[in-house]
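>>> Quick one: sequence plus predicted model below, questions after.
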Amino acid sequence: MLAELGNFSLIMALMVAILLSVYPMWGAYKGHQKMMAMAKPLAIGMFLFTAFAYFCLTYAFVHDDFSVAYVANTSNSTLPIHYKYTAVWGGHEGSFLLWTLILCVWTLAVALFSKAIPVKVLARVLAILGMVGIGFYLFMLLTSNPFDRLLPFYPIDGKDLNPLLQDFGMIIHPPMLYMGYVGFSVAFAFAIAALISGQLDSTWARWSRPWTLAAWSFLTVGVALGSWWAYYELGWGGWWFWDPSENAAFMPWIIGTALVHSLAVTEKRKVFKSWTVFLAIAAFSLSLLGTFLIRSGVLVSVHSFASDPSRGLFILGLLVVIIGGSLFLYALRASQIKSNGRYGLVSREVFLMGNNIFLTAATLVVLLGTLFPLVHKELGMGSISIGAPFFDQMFTYLIVPFVLLLGIGPLSRWKNQSLQALSKQIMIALGLSLSAGLLVNAGFEQSTYMADLGLVMSFWVIITTVMEVRQRIEPQITAGKYSTWQSLQKLTASHWGMVLGHLGFAVTLIGITLVSAYNTERNVRMAEGDSVNLQGYEFVFKGISQLQGPNYSADVAHVDVYQNSQLVSTLKAEKRFYPVQRNVMTEAGIDSGFSRDLFVALGEQLKNGDWSLRIYVKPFINWIWAGAFIMAIGGVFSISDKRYRMGNLARTASSAKENPKNLMEQAS
């Protein structure tokens, strides 16, 4: 019965989404206050109906209702209870329901926490989010209904959840990733609302910026969690494989990073307006493209869901409508978007635009590298593969100038910057970066040129960030107004967000550099009592034990690790067998530390009773994910800035309402 109620709830959510997309938009066009006021209760209704549908599906999983086709295909009675909750998004239909629920969460948040935004603007934004919701409700009800029944005949037990997804990482990774994906719909809605109204001043950028920062922070954590999960779960020992589904998440993150910076310039300096609108459209468009790639079956990936041509065609049609319609509107309005700010050739605006260009170029590289093999095959030209060497080489070319501008930008001033003064700062920072990077890398045996380059770039970002903070507080200290600590406290939350974002990027870059240059691995054949030495560590194979899990059995390899004859850790690497799906999975044994990971993966048993093992020592690999979390914390700091609190936004809204032609003039 609950499955039917869930299906009915989805139908009702679709009806509410239609009303949300029509009434507030028409009310904004006609200036009808009551119609515009309907936006908030309709947004609440859309969320409640979708949340109830999600509850019904979760109930079916927890109570093993295998008459529901999706439950039968994705769960099993022996599945641990916590995985039954997460199996709701473990397949195609449920993941799309989660996607839509998160869209409703963002819509509800905008409705509840945007009281300071003019009613007309809010009505248009919520109506656009309702239009996006219509497409996804139709997709679920017509092609991917999670409540379809297997009546009158249904299995007594389910096919089980994919063993790859029976992991803690998959409990937290998809919700975080979807929060980022879908969060860009808010920036998209603000941009489209501004295009529709024709009021393309910098006000919309201020209203949109905290929502964009929130989405970017979620996506940063989501991408990092996906990388971490692939590292320890797949047993390959790598942190990024340039898998098509990884690329699908990476592209909106890159363009979202460009959008975050461009919004800051548009808000503060009233320039790059047209470019910022385009980036807002592109960020959400790439999120939708990622949805299409993963769920249409056109790409083969360990992350992708079941393929169905009808589903792929529907999502493709949705892409054409949303992306094509928004770009058409952008083309119509682009001539009206004029930037009023003025700036010289040497200025922060120019350096930020340069970084935007390199980020966009990086997105195009990933996009072409992901789609070209697909297009090549569909044109009947045969199968080709574009792998990691292509992406690694192209990103090396792009990241050097990007990092250079990333350091110079904060040191420069808005409008105009003295080239002589800036050159002096650059030379000091460059000298310190070269010294620090080369000195640190000299501490590693067999240092490489690429490691030198990566560390110098990392320290360049760190040193220029510290110099920028010093440059910001020095006048107050020199004038005797405040102490150093007091001056640091005077810096805005938004400024600290920028500092943490740049430092987090530097930490990630250090991790990428060192693990890429000095990662060591051995594929070995070992009998009980055998040992192997790797980077100063002795790995001793102690033997195999048996383990019976809740829905699997496993061979467990026990490996003691010694350094200088002292026991460092005992690693347990598993080879699990899941009888329902007849799948064998590898669970690596990992000892994580501040400066290295010890990693052991169990291979196959050999003819004479020996076992094959893969052993890795991975220096500073955890810095990759630590840096990502620091970047996300920087985004949270920026959101907490007092400029985005209700009172300040209300004053902005009031000013815009009284004189919409008078653009805001505020800088941090």
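Yep, that arrived. Note that this is a predicted model, so its numbers are computed, not measured. Numbers count the residues shown, from 1 in each chain.
>>> can we go C-alpha only for contacts and neighbour counts from here?
Noted.
>>> now the helices for the stretch 251-400 of the chain?
Using DSSP state H, counting those that start in this stretch, the helices of the stretch 251-400 of the chain run over residues 273-295, 309-319, 325-333, 348-378, 388-411.
>>> List the buried residues for the longest one?
When you say that, I think you mean helix 348-378. For helix 348-378, the buried set under the neighbour-count rule, 16 or more other CA atoms under 10 Å, comprises 348-356, 358-363, 365-367, 369-370, 373-374.
>>> And the last one, by the same measure?
Applying a neighbour-count criterion of 16+ other CA under 10 Å, one finds 391, 395, 398-399, 402-411 buried in helix 388-411.
>>> Would you mind listing the outside residues contacting that helix?
For helix 388-411, the external contacting residues (CA atoms under 8 Å, 6 or more residues apart in numbering) are 241-242, 347-349, 351-352, 354-355, 358-359, 361-362, 365-366, 369, 422, 425-426, 457, 460-461, 464-465, 467-468, 471.
>>> Quick check: buried residues in the next helix or strand after that helix?
Next helix or strand after helix 388-411 toward the C-terminus (DSSP states H and E): helix 419-442. By neighbour count on 16+ other CA under 10 Å, the buried set for helix 419-442 is 422, 425-426, 429-430, 432-434, 436-438, 441.
>>> Which one of these is nearest to Asn648?
Proximity of the buried residues of helix 419-442 to Asn648 (CA to CA) peaks at Leu422, which lies at 33.8 Å.
>>> What ranges does the chain have for its strands?
520-526, 531-534, 537-548, 553-563, 566-578, 583-587, 589-592, 596-605, 611-619 (DSSP state E).
>>> Can you give the distance of the longest one from its chain's centre?
Going back to what we said before, that points to strand 566-578. Relative to the centre of its chain, strand 566-578 is centred 31 Å away, using CA atoms, centre = their mean, to the nearest Å.
>>> tell me what that strand is packed against?
Applying 3 or more CA pairs under 8 Å, 6 or more residues apart in numbering; DSSP states H and E, we find strand 566-578 packed against strand 553-563, strand 583-587, strand 589-592, strand 596-605.
>>> got another, please set it beside the one above:
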Amino acid sequence: MLTKMIPEIGHFALIIALLMAIIQAVVPLAGAATRRPLWMAFDRPMAAGQFVFLAIAYACLTASYMADDFSVATVANNSNSLLPWYYKLSAVWGNHEGSVLLWSLMLSAWGLLASLWSRRLPRDMVARVTGILGLIGAGFLLFVLVTSNPFARLLPNMPEDGTDLNPLLQDFGLVVHPPMLYMGYVGFSVVFAFAIAALLGGRLDAAWTRWARPWTNAAWAFLTVGIALGSWWAYYELGWGGWWFWDPVENASLLPWLAGTALIHSLAVTEKRGSFKSWTVLLAIATFSLSLMGTFLVRSGVLTSVHAFANDPSRGLFILVLLAITVTLSLLVFALRAPRVSHKVGFTWLSRDSLLLVNNILLVIMTVTILLGTLYPLILDALGLGKISVGPPYFNSLFVPLTAIMSLFMGLGPVARWKQMPGRELLSRVWLSGVAALVLGATIPLFYGPEWNAKVMLGMMLALWIVLPMVRDIVARVRASSSVGRGFKKISLAHWGMVLGHLGIAVTMVGVAVVSNDNIERNVRMAPGDSVEMAGYTFTLQNLRERRGPNYLADTATLRVERENGTHFMMRPEKRLYLATGMPMTQVALRAGFTRDLYVALGEDLGDGSWAVRLQYKPLVRWLWLGGLLMAAGGVIAVIDKRYRRVPARDRHAERAGAAPATASREATA
């Protein structure tokens, strides 16, 4: 009897979580405003309770999937009794209702961590941060309960079997990509909460940026991994061999990543120099707002995409209202509070400050460019002014040159000094790296590629220009120390994180330049016994056979691939037909390598014993995702830098008393 009530238990847990989120939002914020410690003390218990009951709700939904309870609408629409158990687990978030529940669970987890790991911060600051996260959590839980109840029943007319999970989603990519992406999206809510709390408390100083930087780096690292996994998933799952198509839903994840990248650099300047304060807060607001906008695009039904959840307009309207309220209230708080706590800090045009400012501006221009290209067709369509398509030519023609310009400043920023720096000194630090980047970038493509390519050369030069000045700077730091070991120890983890992040950008740039320009593709007609040569490999189709999977039928081709040196290996692409939906799918065969991928996709049966086959040689394609992992690793390393968890001695007494630290008080009167 109890097992039949699992969906009701989950629904009841959601209602309790909503009530706790409302208490978490109202009481601690009121306590911080009136300086009542008892009211502020509600934040951590309510954050913990919200997380516990959301975890119960999520466990109940998972149990419904595993038990094939097709009386639950979302289970009936997104699962099947033949679906393997591991896909049932990922099917929980492979739909609109489950994904929003997972989003809310992750949001509560971030809120709980923010309250627990901020014990050394001023009490009123923690109460404001947790209260703002409670407001956001309450908004999403209302969205779940009002428009997207994952426990809605189909009684009494429940189906005997489920519709099945979309075959595109029956892949390991669904297991890892959405959770990572959501962790990044939701993580920026903590940074947003810190920014608004700093405004409300009059603490736009170096202290709040030091508190917010680890959360920013962590959210950015998760989002970076999520985007990289999405690119990798599309590469091998969709069968066309592409890794980025400028799909609106892809853009929805790239927009907060770009804004978050600008925010990371702006926080560094605010912490170190006390400048860019208002700009940093605006970036925090913009980054989280773009995360919410991505949620709207994916779940509103305004987009037709393999990534999107097409839903009724009421859901899109709810998220749009939530986005409008968030942006309006946060900008109102900014307009009222920012002028009271800001002041100007001077720096010359040639300094790290100015170089980071230029990169921030370029990142914002790139964000606006992509935002315009993504939303403009939707706005025209909504107003009935016609349908237009904005595709890769628009985005590439603007994004690529802006990236190249930004790379020039990326090479200078890490080696420049704060506030001011003589031009001759900066030139002495970078001229050798510049010459080396030019020479190596021009010559490396001569040794590996099929032919010399100017675009590949430019990509190599820019990537080397990013990396070599940092290498020179590290060598100079180590040489200046009494020993090599001590020299490396003097370099902070935050600096190593920056180095890895920039190295990841450079590696990705090389991968993009090479695979975009030196990719070889052939679409051929092959029957058993036919051979095709490509890029030094001979592909021979040996046979085709049928096989049955757990919930599909597959035509499997076996190809013998022989290298020029006589060694060989086998590749087996498939064409699958899923039984529950009747939907065909291409399962590509990949031979991955550090320097190249071989990519084989089986097309259509041409009717005379032959099949259409797509063969591709993709040099350095793995560098795209290797760069993403290096960037994310840089973010993680920066998070664990202990200096972000230190509190200045002059502020400790004020923190224990729950008052504003001395640094914040001085900022408020500046």
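Yes, it's here. Nothing here was measured: the structure is a model prediction, and the numbers come from that model.
>>> re the thing from before, would you mind giving the helices of the stretch 251-400 of the first structure as CSV with distance to Leu602 of the first structure added?
Output for the helices of the stretch 251-400 of the first structure, formatted as CSV (distance: least, CA to CA, whole Å):
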stretch, distance to Leu602 of the first structure
helix 273-295, 30
helix 309-319, 38
helix 325-333, 50
helix 348-378, 31
helix 388-411, 25
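>>> Out of those helices, the one nearest Val16 of the first structure is which?
Proximity to Val16 of the first structure (CA to CA) singles out helix 309-319 among those, at 19.2 Å.
>>> against the second structure, where does that closest one fall?
Mapping helix 309-319 of the first structure onto the second structure (TM-score structural alignment) gives residues 313-323.
>>> about what we covered before: so which of the helices of the stretch 251-400 of the first structure comes closest to Met38 of the first structure?
Checking the helices of the stretch 251-400 of the first structure against Met38 of the first structure by CA to CA gives helix 325-333 as the closest, at 24.3 Å.
>>> excluding its backbone neighbours, what's nearest Trp414 of the first structure?
Leaving out its chain neighbours, the residue that sits closest to Trp414 of the first structure by CA to CA, 6 or more residues apart in numbering is Arg348, at 5.1 Å.
>>> so who does the residue positioned nearest the centre of the second structure touch?
In the second structure, the C-alpha nearest the mean C-alpha coordinate belongs to Leu223, at 2.1 Å (CA atoms, centre = their mean). Listed by CA under 8 Å, 6+ apart, the contact partners of Leu223 of the second structure are 180-185, 253, 257.
>>> which of these lies closest to Gly504 of the second structure?
Proximity of the contacts of Leu223 of the second structure to Gly504 of the second structure was ranked by CA to CA; the top entry is Trp257 with 14.5 Å.
>>> Contacts only, for that closest one.
220, 223-224, 287.
>>> so which pair among those residues is furthest apart in space?
Thr224 and Thr287 (13.9 Å).
>>> Report how many residues lie close to Pro579 of the first structure.
12 (other CA atoms under 10 Å).
>>> shouldn't it be in contact with Tyr552?
Yes. The criterion here is CA atoms under 8 Å, and Pro579 of the first structure meets it with Tyr552 at 6.6 Å.
>>> Identify the residues contacting the residue in the second structure sticking out farthest from the centre.
Distance from the C-alpha centroid of the second structure, by CA atoms, centre = their mean, peaks at Asp608 (46.0 Å). For Asp608 of the second structure, no residue meets the contact criterion (CA under 8 Å, 6+ apart).
>>> Identify the residue of the second structure aligned to Gly297 of the first structure.
Counting by TM-score structural alignment, Gly297 of the first structure lines up with Gly301 in the second structure.
>>> Hmm, its match is touching Ile319, no?
No. Gly301 of the second structure lies out of contact with Ile319 (CA under 8 Å); the separation is 11.6 Å.
>>> how about the nearest residue to Met366 of the second structure, chain neighbours excluded?
Closest to Met366 of the second structure by CA to CA, 6+ apart is Phe399, at 6.3 Å.
>>> what's the counterpart of that neighbour in the first structure?
Using TM-score structural alignment as the criterion, Phe399 of the second structure maps onto Phe395 of the first structure.
>>> do you know how far its match is from Gln581 of the first structure?
Going from Phe395 of the first structure to Gln581 of the first structure by CA to CA, to the nearest Å gives 39 Å.
>>> what span of the first structure lines up against stretch 107-125 of the second structure?
Counting by TM-score structural alignment, stretch 107-125 of the second structure sits on residues 103-121 of the first structure.
>>> what about the matching stretch, start to end distance?
End-to-end distance for stretch 103-121 of the first structure: 19 Å, by CA to CA.
>>> What lies in contact with that stretch?
For stretch 103-121 of the first structure, contacts defined as CA under 8 Å, 6+ apart pick out 28, 31, 36-37, 39-40, 43-44, 46-47, 50, 122, 126, 129, 133, 182-183, 185-186, 193-194, 207, 646-647, 649-650, 653, 657.
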